[in-house]
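1. no sequence on this one, just coordinates:
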């Protein structure tokens, strides 16, 4: 009997199955330092204990996407080791800040299955919850993945596609205990723009670009203990390329968004998201954001609903994303809809 794990294939999933993922991960300050070395992340709340303390927190929490990547990475051996692609997200919420010294673990429930018409792969929908060492949830989200079949003769499961909310309602957004922007230092944060300075429909070009490097994306993906073969094994794809982890694209685009959204300090929800096209080393990523909505939460905190789009190459920013066939145009890498907290 083999002691190694070849990963699950589409036919190995059962609706309603709950999978407890292996290898809890204790996070340290090195996590933040390496994250900021990989991405141009500069949001003050995740950079300065003094700034975070003035905002009512017990020091600077780790970047919200560190939490996302660590929890996501825990799921890969069980959910997406044999994935063709990670396709999208919905109903994501950050529930509690994560600090150096916290230990994260994850579990996922299979909430949907659909075999593709070609009979060689299928879609697996899971709801993943990340918890800290106290057992409290810090993050939950839904994602769906295209997974290869191992046995092409295996019967197709009954099709179940979950009914997912298009938007996390503002009243379901979680403000961390103690967080207050009443004495917010705009100079230290880097920009003067408040929640009320942004208008629905406004489009912000984040100006800067960043060329994706092979070594950096593999370093980042290993940091999150993401073992998906498509990111490391150049023989796994017919084109001989290593696919850039979609989370690497998310983090790069979010970091670039500092220019214009420096005060969008905390991610609190993912409403939806799509990795529109594959990204490879050598692609130059640029980003823009459209303001979709705004919600007042407290006297000094508001939430902005933002659409973050990452594109590659010299194509114009803030243009059409999809062609007449409804498919994303080839230069579009990421289309992410999220809520962020900002001082009012």
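-> That came through, no problem. What you see is a predicted model, and the numbers here were worked out from it, not measured in a lab.
2. only C-alpha atoms for contact and neighbour calcs from this point on.
-> Noted.
3. how about the strands in the stretch 201-344 of the chain?
-> Along the stretch 201-344 of the chain, counting by DSSP state E, counting those that start in this stretch, strands occupy 203-211, 266-275, 284-296, 301-312, 332-343.
4. Can you check which of the ones you listed gets nearest to residue 8?
-> Using C-alpha to C-alpha as the criterion, the shortest distance between residue 8 and the strands of the stretch 201-344 of the chain is 22.0 Å, found for strand 266-275.
5. try it against this one:
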């Protein structure tokens, strides 16, 4: 009897089933140190206990994207080990801070299936929840993945495509208990720009760039225990290259956005996202943002700002799609998210 796991294929999924992912992971301060080593992350709330305490929190939580990467990584052996591509995200909500010492685990519900016309692959939709040691949900999101079929002659399942809203409303965002930006220190945060200074439709070129290195990418992907073959095994792709993990691009772009959005401290919601083109070692990631919406919140001094974050590997600033409506080849990431910042 085989003891090894070849991963799931498209015909192995059933709408409505819940998958409990191995292996729980306890996160500590080393996670932050490694994250800040891999990305130029400088947001003050995640760098300083004293700053976090001045904002009403007991101490500095771990970066929001650390929680995302860990919860995501747990799902890979069961959801995307045999994936051709991770196609998109929706309805992501950070529900509670993750503190050093928390233990995270993941579970996913299959909410949709659609076989592709070629009969060789299909799209699997899952809603993933990250839970802590108290069984409290800290993160949830939907993603859809193109997965290979094991047997091309296997019958197609009934098509179920979930109805996913274009965006979360601001009142659906979860605000950390005690968060208070009324005494916010703009000098220590690094920029003077507050929520009121941003206008819907405004675009911000984040100026800086970081070249992706093969070794750093593989360190990051191992750190998040992401086992997808395309990130490690050069025989898994026709061109013999390793595909850079999409989350690596997300974290790099989020870190680069500090220059111009230093006060967008907390990522609270993920409305949608697409990895528009592959990122490979040697590509230099740059980023720009567009303000899509703004809303006040019930927390003192706290505003919500909806942002489009675009990562590119060159090309014209603020260019996104060609005349045919398709993403330009230099666009790597198109991410729509909500952040919390001082009013």
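-> Cool, the structure landed. None of these values were measured; they are calculated from a predicted model.
6. Adding mean neighbour count and distance to residue 137 of the first structure, write the strands of the stretch 201-344 of the first structure out as JSON lines.
-> Converted to JSON lines, the strands of the stretch 201-344 of the first structure look like this (neighbours: other C-alpha atoms under 10 Å; distance: least, C-alpha to C-alpha, whole Å):
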{"stretch": "strand 203-211", "mean neighbour count": "17", "distance to residue 137 of the first structure": "33"}
{"stretch": "strand 266-275", "mean neighbour count": "24", "distance to residue 137 of the first structure": "13"}
{"stretch": "strand 284-296", "mean neighbour count": "21", "distance to residue 137 of the first structure": "24"}
{"stretch": "strand 301-312", "mean neighbour count": "24", "distance to residue 137 of the first structure": "21"}
{"stretch": "strand 332-343", "mean neighbour count": "25", "distance to residue 137 of the first structure": "19"}
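7. out of those strands, nearest to residue 130 of the first structure?
-> That would be strand 266-275 among the strands of the stretch 201-344 of the first structure, by C-alpha to C-alpha, at 14.1 Å.
8. Now the top helix by length along the first structure on the second structure. Mean distance?
-> The longest helix of the first structure (DSSP state H) is helix 64-79. Aligned to the second structure and superposed, helix 64-79 of the first structure gives a mean residue distance of 0.2 Å (mean C-alpha distance after the TM-score superposition for the first structure).
9. Also compute the angle for that helix relative to strand 266-275, please.
-> Helix 64-79 of the first structure runs at 40 degrees relative to strand 266-275, counting by axes from the mean of the first three to the mean of the last three C-alpha atoms, to 10 degrees.
10. ok so, going back, and the strands of the stretch 201-344 of the first structure as JSON lines, adding distance to residue 163 of the first structure?
-> Formatted as JSON lines, these follow (distance: least, C-alpha to C-alpha, whole Å):
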{"stretch": "strand 203-211", "distance to residue 163 of the first structure": "30"}
{"stretch": "strand 266-275", "distance to residue 163 of the first structure": "13"}
{"stretch": "strand 284-296", "distance to residue 163 of the first structure": "22"}
{"stretch": "strand 301-312", "distance to residue 163 of the first structure": "21"}
{"stretch": "strand 332-343", "distance to residue 163 of the first structure": "18"}
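11. Residue 29 of the first structure is nearest to which of the ones you listed?
-> Short answer: strand 266-275, nearest of the strands of the stretch 201-344 of the first structure by C-alpha to C-alpha, at 18.4 Å.
12. what residues does the closest one touch?
-> With contact meaning C-alpha atoms under 8 Å, 6 or more residues apart in numbering, strand 266-275 of the first structure is reached by 45, 64, 86-95, 141, 165-168, 173-175, 246, 333-342.
13. tell me how far that strand is from the chain's mean position?
-> 7 Å (C-alpha atoms, centre = their mean, to the nearest Å).
14. and if you look at stretch 324-341 of the second structure?
-> 12 Å.
15. How about stretch 36-44 of the second structure?
-> Remark: stretch 36-44 of the second structure is offset 16 Å from the chain centroid, using C-alpha atoms, centre = their mean.
16. what's the following helix or strand after the longest helix of the first structure?
-> Scanning forward in sequence from helix 64-79 of the first structure by DSSP states H and E, the next helix or strand is strand 83-94.
17. Show me what the very next helix or strand once past that next one is packed against.
-> Next in sequence after strand 83-94 of the first structure, counting helices and strands by DSSP H and E, comes strand 103-115. Secondary-structure packing of strand 103-115 of the first structure (3 or more C-alpha pairs under 8 Å, 6 or more residues apart in numbering; DSSP states H and E): strand 18-20, strand 25-26, helix 64-79, strand 121-131.
18. Lovely, talk soon.
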